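Novice: here is a sequence together with a model predicted from it:
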Amino acid sequence: MRRTLVIPLLAVALTGCSFLGRNTSCTLVGAESGVSAVWVPADFGGQDAARIRLCVNSTCKERTSGGPDDPFASLFVRLPDDVGASALPVRLTVTSAMSGDTVVEDSTRARLTRWNPNGVSCPPTAWTAAFRVHPDKGLVSPEGMRIRR
């Protein structure tokens, strides 16, 4: 008798929420809303040869370009999680670390898209956009970017 009672209880425990009508299992991957920019440091010369500044609305982040042996570098400007599917102004300024001259200057609008890393019916929901920093063209799509070492 004891064995016949334990097996159904074990089955209920293993099925968890799906037994109670919820058939989605969510993972715990986190996400933040924001705009990112990636680049190949070698495109901008030697070790930390340039300073990259990315502004979204009035929030700015900056860093040096990185080492030419690094496959890629990036910046991320965090946005409020409730920003939604909006189009925000983005400004890029790349300056030479040696002379202080502006090497690249560009601006565009970032069209934020919804991202649910755990599935559409699971939290969190983040709103994101991404760009590649190109040494001649400024902010371009990161699609097809080949990272080589």
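Specialist: Arrived safely, thanks for sending. The model shown is predicted, which means the values in this text are computed figures rather than measured ones.
Novice: please make it C-alpha for all contacts and neighbour counts, starting now.
Specialist: OK.
Novice: just want the most central residue of the chain.
Specialist: The chain has Ser36 as the residue nearest its centroid, 5.4 Å off, counting by Cα atoms, centre = their mean.
Novice: strands along this protein, start to end?
Specialist: 34-39, 50-56, 59-64, 73-78, 87-96, 102-111, 113-115, 126-134, 138-140 (DSSP state E).
Novice: and those strands as TSV, adding distance to Thr4?
Specialist: Below are the strands of the chain laid out as TSV (distance: least, Cα to Cα, whole Å):
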stretch	distance to Thr4
strand 34-39	53
strand 50-56	62
strand 59-64	62
strand 73-78	54
strand 87-96	60
strand 102-111	58
strand 113-115	45
strand 126-134	46
strand 138-140	64
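Novice: for comparison:
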Amino acid sequence: MRRVLLTLATAAALTGCSVFGQGVSCTKAGMDSDVVVVWRPADFGGTDAAVIRVCVEDRCEERKSGAADNPIARLSVRLPDDIGAVTVPVRLKVTAARDDRVVVDADRRARLTEQHPNGTSCAPVAWTAAFRADPAKGLTSPEGLSLR
């Protein structure tokens, strides 16, 4: 009997379970703290017709707008992993690639939200926010962004 209990306890420990209840089994998905801006390249003209620049506090990233036949493009500005639930300034500047004309110049504040890609009791913890770059409205919510 003692040997059976020892075998069951060993098997439970090796599968991530404990004798006293279910243990936590974490996946290994990674995630960075960041602010993401998405857009439809077609909204900003032809292929690579604009340069998208996003700044969060003093960190900036930029890229060309992308191919007009791609449904969605994105740009991410990485933040410190331990930044926490703070509000950060976000600036979007879109310029025409051909003549450097400013197409969009917009500022917003983003409240970062806590994310747990592997579950609430597993690492990592990331802090994120997301926006849509819109040619008429600037930085808006990405909700409802159609892939068409």
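Specialist: That came through, no problem. It should be emphasised that the depicted structure is a prediction, and the values quoted were computed from it without experimental measurement.
Novice: about what we covered before: the residue nearest to the centre of the first structure against Val77, yeah?
Specialist: Yes. Here Ser36 of the first structure reaches Val77: they are 6.3 Å apart, a contact under Cα atoms under 8 Å.
Novice: in space, what's closest to Arg53 of the first structure - neighbours in sequence excluded?
Specialist: Glu62 (4.2 Å; Cα to Cα, 6 or more residues apart in numbering).
Novice: check contacts around the one you found.
Specialist: Arg51, Ile52, Arg53, Leu54, Leu75 (Cα atoms under 8 Å, 6 or more residues apart in numbering).
Novice: could you dump those to CSV with neighbour count?
Specialist: Converted to CSV, the contacts of Glu62 of the first structure look like this (neighbours: other Cα atoms under 10 Å):
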residue, neighbour count
Arg51, 20
Ile52, 27
Arg53, 19
Leu54, 23
Leu75, 21
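Novice: still touching in the second structure? Go through those residues.
Specialist: Counting by both residues aligned by TM-score structural alignment, their matches' Cα atoms under 8 Å, the contacts of Glu62 of the first structure that remain in contact in the second structure are Arg51, Ile52, Arg53, Leu54, Leu75.
Novice: how about the strands of the first structure, which one is nearest Ile7 of the first structure?
Specialist: strand 113-115 (39.9 Å; Cα to Cα).
Novice: distance between the closest one and the chain's centre?
Specialist: 10 Å (Cα atoms, centre = their mean, to the nearest Å).
Novice: repeat that for stretch 86-97 of the second structure.
Specialist: 15 Å.
Novice: just to revisit the earlier point, relative to Ala126 of the first structure, how far out is the residue nearest to Arg53 of the first structure?
Specialist: Distance, Glu62 of the first structure to Ala126 of the first structure, by Cα to Cα, to the nearest Å: 22 Å.
Novice: residues in contact with the closest residue to Thr140 of the second structure other than its chain neighbours?
Specialist: Counting by Cα to Cα, 6+ apart, Thr140 of the second structure lies nearest to Arg132, which is 5.1 Å off, once chain neighbours are set aside. Neighbour list for Arg132 of the second structure: Val37, Val38, Trp39, Gly138, Leu139, Thr140, Ser141, Pro142, Leu145 [criterion: Cα under 8 Å, 6+ apart].
Novice: farthest pair in these?
Specialist: Farthest pair in the contacts of Arg132 of the second structure (Cα to Cα) is Gly138 and Leu145. Separation: 14.0 Å.
Novice: which of those two has more neighbours?
Specialist: For Gly138 of the second structure versus Leu145, neighbours defined as other Cα atoms under 10 Å are more numerous around Gly138 (20 against 13).
Novice: residue contacts, that one?
Specialist: Leu92, Val104, Asp105, Ala106, Asp107, Arg132.
Novice: quick one: the fourth one and Arg91 touch, right?
Specialist: Yes. Between Ala106 of the second structure and Arg91 there is a contact at 5.8 Å, judged by Cα under 8 Å.
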